[in-house]
Each structure stands twice: as structure tokens, then as C-alpha cells.
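**Student:** need a 3D model of the following:
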Amino acid sequence: MHVTRDFSHYVRSAGEGVQHIDLAVEGVHCAGCMAKIERGLSAMPDVTLARVNLTDRRVALEWKAGTLDPAHFIDRLEELGYKAYPYETESAEASEVAESRFLLRCLGVAAFATMNVMMLSIPVWSGNVSDMLPEQRDFFHWLSALIALPAAAYAGQPFFRSAWRALSARTTNMDVPISIGVILALGMSLVETVHHAEHAYFDAAIMLLTFLLVGRFLDQNMRKRTRAVAGNLAALKAETAAKFVGSDEISQVPVAAIHPGEIVLLRPGERCAVDGTVIEGRSEIDQSLITGETLYVTAEQGTPVYAGSMNISGTLRVRVSAASEATLLAEITRLLENALQARSRYMRLADRASRLYAPVVHATALLTILGWVALGASWHDAIVTGIAVLIITCPCALGLAIPTVQTVASGAMFKAGVLLNSGDAIERLAEADHVIFDKTGTLTLPDLEVMNAAEIPAESFALAGRLALSSHHPVAAAIAQAAGAVSPIVGAVEEAGQGVSVTLDGQDLRLGRPSFCGTDALLDKRTVDPEASIVAFAKGGEKFIVLVRQRLRPDAKPVIAALKARNIGVEILSGDREPAVRAAADALGIPEWRAGVTPADKIARIEQLKQRGAKVLMVGDGMNDAPSLAAAHVSMSPISAAHLSQATADLVFLGRPLVPVVAAIDASHKALHLMRQNLWLAIGYNVLAVPVAISGILTPLIAAAAMSSSSILVMLNSLRGRRLRRENELWK
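**Tutor:** As a prediction, this is how the structure comes out:
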């Protein structure tokens, strides 16, 4: 009977002519597994992307629409030695819990058996140098076998299954030499016991499994903590919302059924399911995980709210601007997934090394055995030495060296408000020695505010706010918000580039340019803030000047000082007016700045710095910054940036503070340092250990302890990256 498999439910569009699916893959434990899967899937025709996320053992696949059946990917993974199925959050979490429990049971069995076998080995060791009878020694050996063999058969399953899948697919992974070493040690010990030999190595085999299981359990728990960051974001998503289907009638509907422009009700204690703007009501909202603000934000008319924000007190009516996968929360989640899947050049180096390691390990062990036999050693002694070589040269430490740092650093940077959007961003950011800032929306906050609202009579300012509602200009929107305007003035007409006008109760009202409102005479250029946008309001014979500006980010000055203290050059390149750029540069203590620059000018300046040998970090947020972000050595954008700029930037930072720029630089230095340390630890361990093992000095037991200790040392060293946030005084 032919059975068809339809996975179309799990396939989604990834852009024009491209389809995407996420698959959960079992048995992915190291960089070598990642490289093999990605190579195997990328070789399939029409596949445009194959990226493995080691953190949650998931592979993201993209291909030309209509060319491939997703079932072929699962078949291909099976050929490579891995079981796969469509990724679903709930099933993946259940599978992860089951695997964690099984791993813990294996560890418990192995640890219990190790303690008992070691207790039985002590009298044998002492008896071999005293007067123990051969029959007594054989009894202890057989007793050790009765404990070790069934315990190893159960506790070794995570490694044996993985190795068998790899060998069945005519390939190898790092579990193959581990399994061969354990089986050889057990087999040799059984043969020794049958022949009444003085030594058996049941203790070595079962202790090796214990060490390996400890390392794998620590690795899994470290990844679980990093996945918890993404899990926290996923938990913020509300699946339904109360949508107004009439003036006073609401209906609870799925988020997918909500569209921009519609109105939803947000009640106390609910999480917002959409991005939008409050049009009625007053409350406090907690949006700390979305924008980085730790204090509750007062939400009232005109306040933007985001999906995932918690409504604390009052009831709000919210006009939807984005829903479902278009929300800020969804964008942050995608960026975080990119960070966890990111591949650095150090990781690619480790991939290549791990790929070569398995055949090198097997060849080294075989040559060791043949070499010792050629020198006159017995087959028994030669095989024991070969087992020690096989065990001690397992490349687990090398496979963990980079992914563990990348995982820990990504989690630490996210907690500091930074998301990676590029695989090698950490290395490139660590090399940056010159920072170029855009001004508007980067050094300044993206929101406009009215500076002199208190100087204008309340009645007149309220009329100006209502008139501003008839304009699409962002400056007019700031005035309307500051005035708390709810309803526009009917009949208002907007003249492009000039302003808005209307006649109300026999009075002419105008809002816009000073020349449009006839208020040029009121301007005193000596007192007007050079960074302010000037808007005039005329009500009959009364005329007023409204000053609207963007404020500098609250921590911009200490951030610039911190960059200078780290010997990093700083300058501003902005398309804004010269007075505004000069005022910002003076306030921040930045002597090098240019105003009125075009995107081409920015790129030219970056190229000029490159020719001098500088490694430029570009920080910008506008659509016109996208080319310069791409041209720089490394780039960052705030989450408020235009979508194109976010897509171009290597890193994205959250919230209103600018300190994540310094945080990211410090984090990258620490992470790069740890990556290099781990590589040298892994390489140095093998350089020292392999000759010692080949010489025959080490027993399989000592080899097992040394190999597992190197892996655990690499993981513990990587975990030092979690302290990044506490080491920087600006992050507090």
C-alpha cells in the first residue's frame, strides 16, 4: 500500500518564489553534525538555504517554490543518518523534555554503575600487588562485568544510536569513535576476564560514559537556558484579541483575522495581541521585554503599544497598525532566531576541523595498534593502547568550542538589548575601531515632541492639535499627540509642502510653515533651538510659534565618552541641517561631524576610512542608511529603524537607550576572546594528549577522564560569557 505524506501545512512563503519549512532533527549534538546536514541538504537541486540551529536542533530550509516536495528533505536527512519531522513548538518541547529525562536516566545508571565498579576495582588493584588469589580476582572481574555490561548497554544508547544512524548512512560523526572505544574496552575486558587476566577495563568504559553523559547533560541545559530567552518571547504572544465589530459590540477572534485599521479592546491583565495606537482610555503598560523600558509606561490617547505588552490597570481601545507576523514582537523573535542560528567564521573553522577529525582519529588508533605490534608488543597491549588513543582523541571539545560561546554570547547580548542578524557579526564587531553615527533617530529618539506647548494658550493649542490631525506630516502628528486631539476639524485642506488651513466659526486657522501662516516676523533665530523644527499656527489675528524636535537619547553622552575611553574613534554623518548636527555634536563632545551628507557621501567616507585601515561600525536607522550600513565593516540599527535598514544591519538594538552599542562591543570582545581560548584549549589538549596516549602511558580509564574533562572545561569556559552584562558599568 502506497502512503503519501503531505507536509504542505508546515510550509510557508519566505518571499517571492521561495518556500520555507522548519524541521526538528534528532541526534544533532555538535558542529560536525551541523556541517554534514547543511552540506547534504544544500546539495539538493533548487535548495536556497539549509541552516541548522544547534540550540533547539532545528533545520531551516528554503527552496524555489513548486520544485520540491518537503518529504524529500526528511528522506535526505534519513540518508544522512538523522531522523526528522516537521517542527512544531509544542511537540518539540515535549520531545526535548522526554530526551532530557532519558539523558538524566542514562546518567544516573552510568554514575551508579561507575561507583559500584570502582568499588570492586579497588580490591583488584590492591590484590594485584599482594596475595589475592586468581579465583578471587576473577570473581571481582565477573561481578564488574555483570554491572558494567547492562549499564553500558542502557546508558550508552544516546551515543550508540547516533553512531549506528551515521554508519547506516555510510558516514561518521563524533559518536562513532566514542562508541567504538566503549565497545572495544568492554569487549577487551570480557576477553581478559575469560582468560583470567590481571587487568580488565570495565571501570574505564563505564566511567567514560559517565563523563560523556555529564558533558552532554550540561550542554543540553545550557542550550535550554538560551532557548528560554526565545521561549519568553513566544510566551508573550496572544493568540486572540477582542475586536470591535460594531460601535459597542466586540468579538473574540484569532490574531490572524485582525487587520490594520481595525480597533481592538485591551482589558486589564491582558497581553496586547497587536501593534497599534491607543485611541481611548488610560492605563499603565509593561513592555519591558519588547522595548527595553523597565518601568511601567502610561498609555493614553496617542501612545503606541506593541504585541506582547501587558496592560496593568485601565481599559484601552487600540487602533491596529500591525498584527500577527508583522508585529514588532514577531520581528524581534525572527532576529533572535537568526542570532541562535548564526554561523561565524570560527564556527566554520571548527566545522572543517571536526569533519576531518573522525577519519583522522580512526586512522591514528589503527596505526598505533599496528605500530606497537610491529615493535614487538602483544596484540592485547597494542589494542589497549589503541583504545586509549581512540578515546582521548575524540573531538568533542573542538566541536563544542565555538557553538557554546556563540549560544551563551547571543543570550547575554539579548539580555543587554542586542540581537544578532549576521553569523560573523561578533568577530567583526570585536575588530571595530571607528564608529560612525547617523543623527536623526539614532543619536536622537525617533519620537518628536513639542518643546513649548506650555507657552501657548490651552484653547489655541487644542485647535492646533485638531487641525494637525488633518495632516500626514510627522511633525503635525507630534503636535496632535501633544494637544491630545481626538477629532479633526471637518473641511481642513492640506497644501503640499506648506500646511493645513480651514475656516472655523468665521476664523481662518492655519498650521504649517511660518511663511504660510504669516509669522516670519515672530522668529528670533538667536533664541530658536537649532535642532527644532519650526511650525506656525495662526488663529485669526493671533499667531504662535510651535517648536518640535527630537531629543538626544538619554544616555548618548556617556556612551560617546565610553567609546572614546576604549580608543574608538567617533564621528557623525547626517543628512540633517548643519545647525542641528553641530548642536548635537557639541552636546556630545564629538569634534568630527558632517551635515547634509547623502548616502553616497556616507559610503565615500566609509571607503576613505577603510583605505586608512580602519574597521568601521556604522550605526544608523533610516532608509537612506541602508547602503552605508552594508558598506561598513559591521553595522547596527535600532529596532525602530526602517525595515530595510534592519535587514541590512548586522546587529539590532532594542529600547530607547544607546548603551547597547557599547554593550555589544564589550560583549563581542569577550566572546571572541573565549572562542580563541576554547580553540586553543581543544587543540592544545590534543597536541599534548595524543603523543602521550600513543606512547602507551595512559590507560583507557585515564583517557576517558582526560577527554571528558576537556569537553567540560570548554563548556565551563564558555559559560563565563554570561557575566558580560555585569562587567560593564554602563549596563547597570
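**Student:** okay, CA-based contacts and neighbour counts for the rest of this
**Tutor:** OK.
**Student:** excluding its backbone neighbours, what's nearest the residue most central in space within the chain?
**Tutor:** Centroid-nearest residue in the chain: Ala339, 2.8 Å away (criterion: Cα atoms, centre = their mean). Once its chain neighbours are removed from consideration, Ala339 has its nearest residue in Leu420; the separation is 4.6 Å (Cα to Cα, 6 or more residues apart in numbering).
**Student:** gap between that neighbour and Val97?
**Tutor:** 27 Å (Cα to Cα, to the nearest Å).
**Student:** and the two? which has more neighbours close in?
**Tutor:** Of the pair Leu420 and Val97, Leu420 is the one with more neighbours under other Cα atoms under 10 Å, namely 27 against 12.
**Student:** please identify which helix or strand holds Arg39.
**Tutor:** Assigned by DSSP states H and E, Arg39 belongs to helix 31-42.
**Student:** gap between the helix or strand just after that helix and the chain center?
**Tutor:** Counting by DSSP H and E, the next helix or strand C-terminal to helix 31-42 is strand 47-53. Strand 47-53 has its C-alpha centroid displaced from the chain centroid by 16 Å (Cα atoms, centre = their mean, to the nearest Å).
**Student:** same question, stretch 153-164
**Tutor:** Average the C-alpha atoms of stretch 153-164, do the same for its chain, and the two points are 31 Å apart (Cα atoms, centre = their mean).
**Student:** show me what contacts Tyr154?
**Tutor:** Cys106, Val109 (Cα atoms under 8 Å, 6 or more residues apart in numbering).
**Student:** ok, now Ala31?
**Tutor:** Taking Cα under 8 Å, 6+ apart as the definition, contacts of Ala31 comprise Met347, Ala350, Asp351, Ser354, Gly399, Leu400, Pro403.
**Student:** identify the farthest-apart pair in the residues you listed.
**Tutor:** When the contacts of Ala31 are compared pair by pair using Cα to Cα, the two farthest from each other are Ser354 and Pro403, 12.5 Å apart.
**Student:** one more to put side by side:
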Amino acid sequence: MYQQDRAGSAKLAGVQHARVNLTNKRVSLRWAGKVAPDAIMALKKLGYEGYLFDNNAATGTDRELPGMIKALAVAAFASMNIMSLSTSVWSGADESTRAMLHWICAGIALPTLLYSGRIFYLSAWRSLKHWQTNMDVPISIGVIMAFALSVYDTYHGYEHAYFDAATSLVFFLLIGRTLDHVMRERTRSAVKGLAVLSPRGALVIRPEGGLEYLPLQRITSGMKLLLLPGDRVPVDCTVIDGVSDVDCSLVTGENAPRQVQPGSKLQAGTLNITGSIKTEACAAAGDSFLAEMSRLIEAAESAKSHYQRIADRAARYYAPAVHTASLLSFIGWMFFRGDMHEAATVAIAVLIITCPCALGLAVPMVQVMAARRLFENRVMVKDGSALERLNEIDTVVFDKTGTLTLGQMQVTNAGTIDPATLSLAGKLASNSRHPNALAIVDAALALTDTAPQFEQVREYPGLGIEGVLQGRVYRLGRASFACPHESARLSDTTFACEGSKLASFALSDTVRPGARGLIENLLGSGIAVEVMSGDNQQAVHDIALQLNIPRYTAEMLPADKVVRIETLTKAGRRVLMVGDGLNDAPALMAAHVSMAPASAADMGRNNADFVFLRDGMGSVLLTYRIARDSGRLIRQNFAIAIGYNMLALPVAILGYTTPFIAAIAMSLSSIVVVANALRLRAGPASDGDEHFEFGHVTR
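**Tutor:** This next block holds a predicted model:
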């Protein structure tokens, strides 16, 4: 059933890829052939119960949290009562009273440890049953030994017992475990929330004209769909008839509705508000926007960074090391003091105080928080290691069209054109889908629409559009097409009547909001910036000059971009590539780390490490800040976990602590690590120009 790969690790025969997401508690498999491997049996051999994933069940309520809260409440109640009773013992109660109080504490502790501690015992047993170890093994052994020693001490009339240590250990550990579960559940709820936004089905327009309601899973690309006011868009689609306002806040983060008309693209999960529209599905549910976002979130949570791999390796050897240290402490105290009771007490204290819980939580809690903060700010991250790589960049390379710009042309001299002429040009331009024509239509929308309709409209590809009005021929397009007998700059889009120029339109691409501020901040922080574009020399020069980018290269093929990235890499530069087009995909893969806007081509989004959904470039700054803060918090958590154990271990071995103090110290270290991860903050991504230093963000 298993085969060995070159690295010597066991894997299922036929499995090509496996990914474990501990946050969502899922294993994703890709295998060769038509028959699925027996993955469930493999999971059982590792100590886990496996079930086929049910997407409908996945959107239900959290069933674990109520049980954890009940266990925490029971442990808290028992700990408070035992510590209250122990106060009398520690303050000097007589022998008979002390014995009675100890037996009362034992009666409280036993059911509490059985009920509240079962979370740790079951996990430890599953691990030990398969000859493995995890963090719950030393916890369970420590709790059981502390309780057993306390019962022994009570039976033989010793002055002190440690029922308070056992119950307090379970109580504090449950606090950390519950906090960890809550934060993971909040991140997991982001994926659940996306599933809720997806409708169960949609009205499909039959070829003969009738309507049929089909479940979401049966909707395929090419189907015609009818969306009524209040309907969620089921899959990515294109409007083919009708006009409506659509709430696109899921995609853009903006609350203002966007008007859609024939030709407009709609993403799955957006909300149709005002009118009925007919659409054509562009993708199935599994390939639509919502599904892609869910996959990106899950990939970000399950990906292992360099820090996570270090923590995993440390935790793998740490539990055996803890057991060894505890055993050696017992042997040492027996050798030097000869008192088995004292040696057992020290060994239990060592076992409890050095439990690797804090080390195990150091990285995943920060990664969970980072994924959540990025998602809240409409940034999808596909690889946890990308946050570390982003923190190392010293060069940023931008594509131009669709990245530094929105790929949307605009008229820059509309204020100098006669309003009546502009309105008339807009009316003629409305018959074309050319980007320049759409820009003229947008410029004319601000004017009162009094222009008459054109007749005999005809578009000449590559030249322009022609229409007849009241017997006169109007042309809009290249100057040589509109005014063949007049001298005019060929770069201008010209509007003419009977060959006489009425107006010339200066058009330029729309710079993406925040691009200027981003470039200024990068350059001011010593980060090298350049532009690589396949566009013509003049267009790239204009954008580079407008944004004050010192280095730019035009008319580049995809292979040329890869060569440039590789040249920078060989020179020791760590490059962030920001691009959107299909021609940017190879360069995105070659870069040290990469980003792409949501408007990017599918290939570009798939090859980028980060995908930002907002129009503005503020997401780039925000993502860097979260990456930087995540790295700092992970290093702090490592320092807390390692520093605590370096200090606590010799103290426990020398016998300067009791199991009770050890339980509190170890539990508090885990809580401190979780609380430190919760400090990760992220303000909203700004679409405007803001001052940013690679240390803090200020307005």
C-alpha cells in the first residue's frame, strides 16, 4: 500500500499530491487513475478518523467550541475550589483537617481531570498507539503523574499534595487551546462565509425560452441564466441583456453599487440589486471566483513556511527530549538524595514545565492571523512562505498595462472640447467597443444627452467608426481616417465631419490609484523600481515619466521578462514582480515573490503568490506590512518559547519549583505566545497615495 520516494518518506501508491490543512481539518489528494487510493485507511493507521468531505456539512455550526468551553468551565470551577481548600493546608492546618481537605480535593480533581482533560488524553493515546508522539503526550503524562503522586501523598499523610497543579494545568492549557481554536475558526469562517454567499442554484434559460431551476453543481459554462433583483450571482458570467446595479463589495471592498450592462463581467457571489438581467455562464461553480478565493485561503493556511518547518522539526524531537530530561532528573535525584518521593516530584515538575506547547503554537497562530488580516483587506495569499520572501525584497519590477494602470483609457482634454461636439462624438462612439471609444463615451456621460442618433453606422477595424447624421458623414478614429486631407498628428483620435476636424481627443491609460505614492515610498526606502512592458516605447515612457520610475524597458516579450528577472537574481537581487497579463506569468514564476491584481489573466493569478482584489496599489504596501509584522511576531514567539524553556528547565531540575508552579508557568507561556500572535494588526488598504516607510504606515 505504501511506497518509498527518494527522500525515504512513506506515501500512498498512486498519490501525486497531498496537502493537509490543520485549520479546516482536511486532507486534499490528487491521484493517478480512476480509482481513489484508500486514504481513509491510511489516516486511520496514523491515528485519525477520516471521512469524505461534505461541502454542505462544512457550512454548519462549530460543534467543538461548546464542548471546549464546557471543559474549560469545569476545569476553572474545580481549580478555584481546590486552590481555596489548599489555602488552609498551606496556611498550617492540623494533620486530620489536612487529610480531609486533601481527600476532598482528590474527589473534585478526579472527575474534572477525566472530563476536562480527555481532549489531551485522546490525542496522546492516538499518537502513542501508532508509536508516535506529540505535544499532548507529555501533558497527559504530567497530569496523570501529578494526580497519582498527590493521591499517594494523601494516602501516606504527606503535608502537601498537588491536586491544584493537575487541575490548574488542564485549566490553563484549555485556555490556550480554546483561544487557538477560536482564532482558527474565525479564519475558517471566512471560507464558510464564501460558501454561504454561493446560492444553491439558479434559473437557467432553456434553448426554447422556458426557465428551469438547476442546482449549482449542474450549471456549466455557456448556459444562459436569468438573475432577478436580490439574486446572488451563482457563477462567473457575462451580462448579455438588461441593465442593473450590482453590489460588488465582496470583490472590490467598496459599498457603492456598480452599474452593469451587456458585456459586463460578473463574479460569483456578487449581488444583483435593481433589475432583471440575462447572463451567460463563463465557468462552472468549481472554477468561479468564490471557489478560487476559498482555495487561496486554504492554501495560505496549510502552506508551511521556513519558520513552520523549523518549529515542526523542533517539536518532533522536543517531546522525547522532555521525557529524557524528566527521567534523567529522577535518576539524578535518586542518586544524590536517595529520596524516591522527592525525585518523583522533581521529575514531574520538569515534565510539566518543559512541555513544548508554546513552541508548537509559535508559528501557526501568527500564520492564521496573517491569513485572516489579508483576507479582510481583500488580499489572497497562496503560500505561507511568500510572507517571509516578501519581507526580503530589495527590487520591485512592475508590468505597465493592467498593473500600474487599470487598462482603462480616459480623455485628458475633455474640458477643452465644445460640449455639443463632445456629446455628438460620444453618441457616435457608443456604437463601438474599442477602448478609445469607451473612453469618449465616459467623457460625454457627464453632459446632457441631447445629441441625435446616427444612421448607417459602420466600424472600420483599426481605423475608426463612421456614421451618417442629417445627410452628413461623421468619422471618429485615427486622424488619417477622419481627416484624410488635413494635416494632423496621427497619434490623436480625431472627430470630423465631412473630412473637417471638429475635435481631437488626447487619451491616456488610467494610472491605478495609489501607484504614485507606492513608487515614491519604494524609492525613498532604497528599493529599486523598474517597469517591464510589452507596450510601445512612447506609452511606457509616458507612464514611467508620470510615476518618476527611473528604469523602464518597452516592447518586451515574455521570454525577455524572464531573462531580466533571472539577471537580477544572479546579481543577488531579491525581486518582487507585480504583473497581470498572460505574458507576465513566466516572470511571476521566476521572481523571488510575486503579486497580481484580481483583474489579471487566469494564468497570472495562478502563478502569483498574492492576489489583491482592490483597484488601488495600497494593497501592496499593506501586504508588505503584514509580512513584516508576521516575521517579527514569529521571531518574538520563538524567543519567548526558547527563552522560557532555557530558564525553566534548570530551575525545575535543581528542584526550585513544584508541579503547581510548573503547571502555571508552562500554561502562561502558551497563553503569552497566543496573545502575542493576536497583536497582528492590519489597517484598511488605501487606494489613495499615502506616506509609507518600511517600518510603519502613516497618513
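**Student:** coming back round to it: the residue nearest to Ala339 of the first structure touches Leu336, doesn't it?
**Tutor:** Yes - under the criterion of Cα atoms under 8 Å, Leu420 of the first structure makes contact with Leu336 at 6.9 Å.
**Student:** and Val151 of the second structure, how many residues sit next to it?
**Tutor:** Around Val151 of the second structure there are 20 other residues, counting by other Cα under 10 Å.
**Student:** which residues of the stretch 551-700 of the first structure fall in helices?
**Tutor:** Using DSSP state H, counting those that start in this stretch, the helices of the stretch 551-700 of the first structure run over 556-565, 578-588, 599-611, 626-631, 643-648, 660-694, 700-718.
**Student:** who wins for proximity to Glu542 of the first structure among those?
**Tutor:** Using Cα to Cα, the helices of the stretch 551-700 of the first structure put helix 578-588 closest to Glu542 of the first structure, at 28.7 Å.
**Student:** tell me which residues in the closest one are buried?
**Tutor:** Glu578, Ala580, Val581, Arg582, Ala584, Ala585, Leu588 (16 or more other Cα atoms under 10 Å).
**Student:** and that helix, how far out from the chain middle?
**Tutor:** Here helix 578-588 of the first structure is found 35 Å from its chain centre; the criterion is Cα atoms, centre = their mean.
**Student:** for stretch 581-599 of the first structure, same thing?
**Tutor:** Centroid displacement of stretch 581-599 of the first structure relative to its chain, using Cα atoms, centre = their mean, is 33 Å.
**Student:** which residues of the second structure does it align to?
**Tutor:** Structural correspondence for stretch 581-599 of the first structure: residues 540-558 of the second structure, per TM-score structural alignment.
**Student:** repeat that for stretch 397-406 of the first structure.
**Tutor:** With TM-score structural alignment as the criterion, stretch 397-406 of the first structure aligns to 358-367.
**Student:** which position in the first structure pairs with Pro320 of the second structure?
**Tutor:** In the first structure, the position corresponding to Pro320 of the second structure is occupied by Pro359, as judged by TM-score structural alignment.
**Student:** any idea which element its match lies in?
**Tutor:** Following DSSP H and E, the helix or strand that holds Pro359 of the first structure is helix 345-374.
**Student:** that helix vs the second structure, average distance?
**Tutor:** Following the fit onto the second structure, the mean deviation recorded for helix 345-374 of the first structure is 0.9 Å by mean Cα distance after the TM-score superposition for the first structure.
**Student:** flag every buried residue along the longest strand seen in the first structure.
**Tutor:** The strand spanning the most residues in the first structure, taking DSSP state E as the definition, is strand 542-552. Residues of strand 542-552 of the first structure classed as buried under the neighbour-count rule (16+ other Cα under 10 Å) are Lys543, Phe544, Ile545, Val546, Leu547, Val548, Arg549, Gln550, Arg551, Leu552.
**Student:** redo those residues as JSON lines? Include distance to Arg267 of the first structure.
**Tutor:** Rendered in JSON lines, the data for the buried residues of strand 542-552 of the first structure read as follows (distance: Cα to Cα, whole Å):
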{"residue": "Lys543", "distance to Arg267 of the first structure": "42"}
{"residue": "Phe544", "distance to Arg267 of the first structure": "40"}
{"residue": "Ile545", "distance to Arg267 of the first structure": "39"}
{"residue": "Val546", "distance to Arg267 of the first structure": "36"}
{"residue": "Leu547", "distance to Arg267 of the first structure": "36"}
{"residue": "Val548", "distance to Arg267 of the first structure": "33"}
{"residue": "Arg549", "distance to Arg267 of the first structure": "33"}
{"residue": "Gln550", "distance to Arg267 of the first structure": "32"}
{"residue": "Arg551", "distance to Arg267 of the first structure": "32"}
{"residue": "Leu552", "distance to Arg267 of the first structure": "34"}
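**Student:** nearest to Ile568 of the first structure, out of the residues you listed: which one, please.
**Tutor:** So of these, ranked by how close each gets to Ile568 of the first structure (Cα to Cα), first place is Leu552, at 20.7 Å.
**Student:** now which residue in the second structure aligns to that closest one?
**Tutor:** Under the alignment by TM-score structural alignment, Leu552 of the first structure pairs with Val511 in the second structure.
**Student:** which residue in the second structure aligns with Asp175 of the first structure?
**Tutor:** Across the alignment, which pairs residues by TM-score structural alignment, Asp175 of the first structure is matched by Asp136 of the second structure.
**Student:** again with Arg334 of the first structure
**Tutor:** Counting by TM-score structural alignment, the partner of Arg334 of the first structure is Arg295.
**Student:** and for its match, the neighbour number?
**Tutor:** Taking other Cα under 10 Å as the neighbour definition, Arg295 of the second structure ends up with a count of 17.
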